[in-house]
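Asks: Generate a structure from the sequence data that follows.
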Amino acid sequence: MGVDVLTKCIHLENEDKKSPYGAVSFPIFQTATFAHPGVENSTGYDYSRLQNPTREQLEKVVASLENGIDALAFSSGMAAIATLMELFKPGDHLIVDADLYGGTIRLFDHISEKNGLKITKIDCIEAEIERNIRENTKAVYIETPTNPMMNVYDIKRLAELTHAHGALLIVDNTFLSPYFQNPLDLGADIVVHSGTKYLGGHNDTLSGFLVAGEEKIAEGLRFIIKTTGAGLAPFDSWLILRGIKTLGLRMEKAQENAFEIARYLSEQKEVTKVLYPGLKEHPGYEIMKKQSRGFGGMVTFEVESEAFAKSILGNVKLIQFAESLGGVETLITYPITQTHADVPKDQLEKNGINERLLRLSVGIEAANDLILEFERVFEIARRERDGREKS
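Replies: I've put the predicted structure just below:
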């Protein structure tokens, strides 16, 4: 029986602390370069662009959490995805889900395609992948659940499909974190994380990760990261290490709160849609039960009008109107002007992202306080609406 994921967040098996002083917190090796004892005699570290002990420790922890061969830590989630795209060459074809984080879509549209990659954006259900796959298709790229529409895909079945065509399956696991979901165990080849989010958990630093399930892929990514120099700095690596120690506790509390808020929102007549995969009516509920250990802390909902949505955003106090997710604080985001502002309008409409849609990253505050906050801002929005109607 393996070590529980809660324990993995704090301890590596057969851990080497690399400290003669017995430090419980792994040290920050804040150095750019390392001295050699002699010619052809190295400490194992040469230059922090190549590797640094603090970053290496973090990478081992993340690889362990995702049950991967290797993990690489980057200066941001987008730096990780940009590096990932360097595995491919001009003319290679990738199928990507149409409902991805807006920054990922921006990278594909303006950088990857400029560099000669052929990108097809679809809803990544099996039939659509079969319809769009080509001889030169090298990978399928998904999020599950997706951002922000919370679509859920069967990772195991998609892995079987992509492998049958000689392609890789890449899964962005940011929304659930390795605490709730391990795509490599289900057949995925590469896992992506914005470590800024749940892994760090405190909205105080940026980071990104790629986790490989095979040695050949890991070797290719290692060559690229040392060549392009997008590795995470020592201090930021330490901050993420510190955040991961409480990952399990934070994920459990955020999920508990998300259930309460999703139920509350479902009961409000001004809310026309609640997207949370932990609700039994969500179309991905059964898949989530099969492939994940939880449903996460992200809730997307739609309200009756643009004015109602903007009133909520303008009046929240305890809940903060900010663009990010996965921290201890509850944040509310307006995808159409924030996370997905650069997504083409026709794609936004197709995905269901409109002026009435709000995305909630549920934090670890007391659930009742969060619900009281919603009651307050909903009441303000109702009064404003009624005032407009009377005038």
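
Asks: For the rest of this, base every contact and every neighbour count on C-alpha atoms.
Replies: Noted.

Asks: Wait, residue 9 touches residue 242, no?
Replies: No. Counting by Cα atoms under 8 Å, residue 9 stays clear of residue 242, with 9.5 Å between them.

Asks: How far off centre is the longest helix belonging to the chain?
Replies: As assigned by DSSP state H, the longest helix anywhere in the chain is helix 367-390. How far helix 367-390 lies from its chain's middle: 31 Å, per Cα atoms, centre = their mean, to the nearest Å.

Asks: who's in contact with that helix?
Replies: Helix 367-390 is contacted by residues 257, 260-261, 264, 307-308, 311-312, 315-319 when judged by Cα atoms under 8 Å, 6 or more residues apart in numbering.

Asks: Now list the buried members of the residues you listed.
Replies: Buried members of the contacts of helix 367-390, scored by 16 or more other Cα atoms under 10 Å, are 257, 261, 308, 311-312, 315-316, 319.

Asks: and this one, so I can compare the two:
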Amino acid sequence: MDASPTVPDPPSLATLLVHGSKDGIRDAYSPSSFPIYQTATFSAPDPTQAPAYDYTRSGNPTRTAVEELLASMEGARRALAFATGMAALTAVIRLLRAGDRVIAGVDIYGGTSRLLGSLGDLGIDVIHVDTTDVESVERALRSGGEGASSTEPVPSSAASRTGLPLSSRPRQTLLLLESPTNPRLQICDLGALCALARAHGALSCVDVSVMTAAAQNALDLGADVSMTSATKFLGGHSDIMAGVLAVRDPGLAARLAWVQNAEGAGLGPWESWLLMRGVRTLALRLCAQTANAAALASWLESHPAVTRVLYPGLEAHPGRELHARQASGAGSLLSFCTGDAQLSRRVCMALGLFKCTVSFGGVASLVSMPAFMSHASIPAHVRAQRGLPDDLVRVSAGIENDRDLIADLDQAFERALRAP
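Replies: Take a look at the predicted model:
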């Protein structure tokens, strides 16, 4: 009897990101680089038969190609590419209706906080808890009832969004998580929290923008939805706006795809192509950026003017071991404090290689002061309650030479400390 054929091992992540799935969409001419279908409409050979594509808002081959690549990376049933990260999150929020609620962390992205702050007008409750404390999250899930029955009729608009019949449905809870959090790099137990959400009938959505699914697979950890601001690491070059949702449940995928199409939130063909090109080099960039972040964190930790460094790769970080269990690598985002907002400001202004700007994840190293930039929409007293100090500087490590980056920080601190 002939020996059974050897089953090849699945490709590594770096290989998968370059080549994609062997079952993915193919162009008729087999180009080395997938084409940009820069068109709004597609001709229908037979007006009585629905073609694969008819209108780019509903679908486009270039967007399909990047969505299939992203689904392969996440091990998802389906990935959906949106015009921005906030458009992706809004699609998840659109699954809710009046009477539902969102449980979110206290240390979250400023744009997320802004969106959640508007939900009260829609009758959706928002509860902020310390997501690093599993018991606090469990208490929040219990309060108001895990799927406490709601007997009022579901409006037709809500029924369309949820895919439920025009009758009634249980109150829905969305557990919205970040880990590491932005910008204080706190770590929460994603596996435990997603399991709690499922046990209480809640929907879990994990924003993996800080790590990406390549380094921290939220779906493997039990999340219902993995969300990414692809503007950051996935695009990787600070030249596109994009967002991604990835799911494994086909029913949930269909509901989110309906919202994406109905609200016109899908990513355009040109941006889809740029995103696809960025994802090809993600593994290499993450490796270089993580190594640089570790070097910067170590240097900052030893600087006498720095009072605190927040980075899950440091031994002093309280969530270091938990993060190592649920992620690959410590990531390339870190924050530090000086104890003086004006000193932090002068350091940022004295930097040469580092650009002072919002966002993170690009090839170039960046700094920002979240209290005055990405999180400025959060009132000062709320920032204080949440532990976000004015002097905190967030650093996004790029792919430059680490010695050059450290030299730039060194001269910036020297100049900032000399200033009157």
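
Asks: Work out the TM-score between the chains.
Replies: With the length set by TM-score structural alignment, normalised by the length of structure 1, the two chains reach a TM-score of 0.96; 384 aligned residues with a Cα RMSD of 1.2 Å.

Asks: For residue 9 and residue 242 of structure 1, work out which one has more neighbours and name it.
Replies: Between residue 9 of structure 1 and residue 242, counted using other Cα atoms under 10 Å, the more crowded position is residue 9 (23 against 20).

Asks: Could you report the distance from the closest residue in space to the more buried one that isn't next to it in sequence to residue 228 of structure 1?
Replies: Distances taken as Cα to Cα, 6 or more residues apart in numbering place residue 245 nearest to residue 9 of structure 1, at 5.0 Å, with adjacent residues excluded. Using Cα to Cα, to the nearest Å, residue 245 of structure 1 is found at 30 Å from residue 228 of structure 1.

Asks: Between those two, point out the one with more neighbours.
Replies: More crowded of residue 245 of structure 1 and residue 228, by other Cα under 10 Å: residue 245, with 18 against 12.

Asks: Tell me which residue of structure 2 lines up with the more buried one.
Replies: For residue 245 of structure 1, the aligned position in structure 2 is residue 280, judged by TM-score structural alignment.

Asks: now do residue 88 of structure 1
Replies: Checking TM-score structural alignment: residue 88 of structure 1 goes with residue 96.

Asks: got a list of what that match touches?
Replies: Residue 96 of structure 2 neighbours (Cα under 8 Å, 6+ apart): 124, 158, 162, 172.

Asks: rerun at 6 Å
Replies: Residues counted as contacts of residue 96 of structure 2 (Cα atoms under 6 Å, 6 or more residues apart in numbering): none.

Asks: SS state for it?
Replies: With DSSP: H, G, I helix; E, B strand; the rest coil as the basis, residue 96 of structure 2 sits in coil.

Asks: and if you look at residue 381 of structure 2?
Replies: With three-state DSSP as the basis, residue 381 of structure 2 sits in helix.

Asks: mind checking how far it is from residue 309 of structure 2?
Replies: Look at residue 381 of structure 2 and residue 309 of structure 2: by Cα to Cα, they are 23 Å apart.

Asks: So what's the residue count around the equivalent of residue 407 of structure 2 over in structure 1?
Replies: Mapped onto structure 1 by TM-score structural alignment, residue 407 of structure 2 lines up with residue 372. A count of neighbours around residue 372 of structure 1, defined by other Cα under 10 Å, yields 12.

Asks: Including secondary structure and distance to residue 187 of structure 1, could the buried ones among the contacts of helix 367-390 of structure 1 go into TSV?
Replies: Output for these, formatted as TSV (DSSP: H, G, I helix; E, B strand; the rest coil; distance: Cα to Cα, whole Å):
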residue	secondary structure	distance to residue 187 of structure 1
257	helix	31
261	helix	33
308	helix	43
311	helix	44
312	helix	41
315	helix	44
316	coil	42
319	coil	37
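
Asks: how close does residue 154 of structure 1 get to residue 287 of structure 1?
Replies: 6 Å.

Asks: Those two: who's more crowded?
Replies: Neighbours per residue, other Cα under 10 Å: of residue 154 of structure 1 and residue 287, the larger number sits with residue 154, 19 against 14.

Asks: which residue in structure 2 lines up with the more buried one?
Replies: So, by TM-score structural alignment, residue 154 of structure 1 is matched to residue 189.

Asks: And for residue 126 of structure 1?
Replies: So residue 126 of structure 1 corresponds to residue 134, using TM-score structural alignment.

Asks: Just the element for the closest residue in space to that match that isn't next to it in sequence, please.
Replies: Among residues not flanking residue 134 of structure 2 along the chain, residue 193 sits closest, at 6.6 Å (Cα to Cα, 6+ apart). Using DSSP states H and E, residue 193 of structure 2 maps to helix 190-199.
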